[in-house]
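J.: Fold the stuff below for me.
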Amino acid sequence: MSIEITVLFDVVPDRLADAADAFVDLCAATRQEEGALRFDAWRSEEHENVIVLVEAWADQAAIDLHMKEPYVADFLAKVEGAYVRPPYVHRLRPLAA
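T.: Prediction:
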């Protein structure tokens, strides 16, 4: 079974354009990873400054490897200080589990 994750990022309004660009780059690079089944960033229609990351991974090893990629460190440096509060991570499981 894959690992499903969503992450909500409440972005400081004047950093939104730069953060969105950083997410686009991160998604493009991450989608090339073998264990990345899905990695998409979305804008919330209800909350103007919220970016939602939707991820699916083959396993925990793929996530661990992803977090060691140089472009992840680059992304984190680009978005440092860009959030109103820490990202809100949801690691999901089926209701029947």
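
J.: When you work out contacts or count neighbours from here on, use the C-alpha atoms and nothing else.
T.: Will do.

J.: quick one, strands of the protein?
T.: Assigned by DSSP state E, the strands in the chain fall at 3-10, 36-43, 50-57, 88-92.

J.: and residue 53, how many neighbours does it have?
T.: The number of residues packed near residue 53 is 19, by other C-alpha atoms under 10 Å.

J.: one more, for comparison:
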Amino acid sequence: MGKARLLVELDIKPNAQASFAEMFQAQFIARSRREDGCERYELWREADNPARMTIIEVWSSQQALDAHLAQAWFAEWAPKMEAALSTPLVIRTMVSVED
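T.: Okay, here's the model as predicted:
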């Protein structure tokens, strides 16, 4: 079974951009990168639209991604993320053209 790759597109409320990025780095990125199977976990911001952010995730397997999503802290943090959004997030499951 191949790697699991996600692009998660976020539109952040204008008054929440800085606090969201800080909280995401401290709570979500730091924890996720320590999990087994996490190969890449980054938050990117569009250069011309700082309210538009994208999470880029690469996991060694679908099982590793499933374990990540099942973490207790993930359920605690998700409402904080949703409160900062101006529109529903978009999750795109990706595959490499090299696979």
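
J.: out of the strands of the first structure, which comes closest to residue 66 of the first structure?
T.: strand 36-43 (8.5 Å; C-alpha to C-alpha).

J.: Give me the most central residue, the second structure.
T.: residue 55 (3.9 Å; C-alpha atoms, centre = their mean).

J.: Over in the first structure, tell me which residue corresponds to that one.
T.: Counting by TM-score structural alignment, residue 55 of the second structure corresponds to residue 53 in the first structure.

J.: Make sure that match is actually in contact with residue 39.
T.: Yes: distance between residue 53 of the first structure and residue 39: 7.1 Å, which falls inside the contact criterion (C-alpha atoms under 8 Å).

J.: residues touching residue 12 of the first structure, list them.
T.: 49, 82, 83, 84 (C-alpha atoms under 8 Å, 6 or more residues apart in numbering).

J.: Read off where the lengthiest helix in the second structure ends up in the first structure.
T.: In the second structure, assigned by DSSP state H, the helix with the most residues is helix 72-84. Under TM-score structural alignment, the alignment places helix 72-84 of the second structure onto residues 70-82 of the first structure.

J.: Please identify the buried residues of that stretch?
T.: Within stretch 70-82 of the first structure, the residues that count as buried by 16 or more other C-alpha atoms under 10 Å are 72, 75, 79, 82.

J.: And for stretch 42-56 of the second structure?
T.: So stretch 42-56 of the second structure, judged by 16+ other C-alpha under 10 Å, has buried residues 42, 43, 45, 51, 52, 53, 54, 55, 56.

J.: returning to that earlier point: quick one: which of the contacts of residue 12 of the first structure hold up in the second structure? List them.
T.: Compared against the second structure with both residues aligned by TM-score structural alignment, their matches' C-alpha atoms under 8 Å, the contacts of residue 12 of the first structure retain 49, 82, 83, 84.

J.: Let me have the residues you listed in JSON lines, extended by distance to residue 18 of the first structure.
T.: Below are these laid out as JSON lines (distance: C-alpha to C-alpha, whole Å):
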{"residue": "49", "distance to residue 18 of the first structure": "12"}
{"residue": "82", "distance to residue 18 of the first structure": "9"}
{"residue": "83", "distance to residue 18 of the first structure": "12"}
{"residue": "84", "distance to residue 18 of the first structure": "15"}
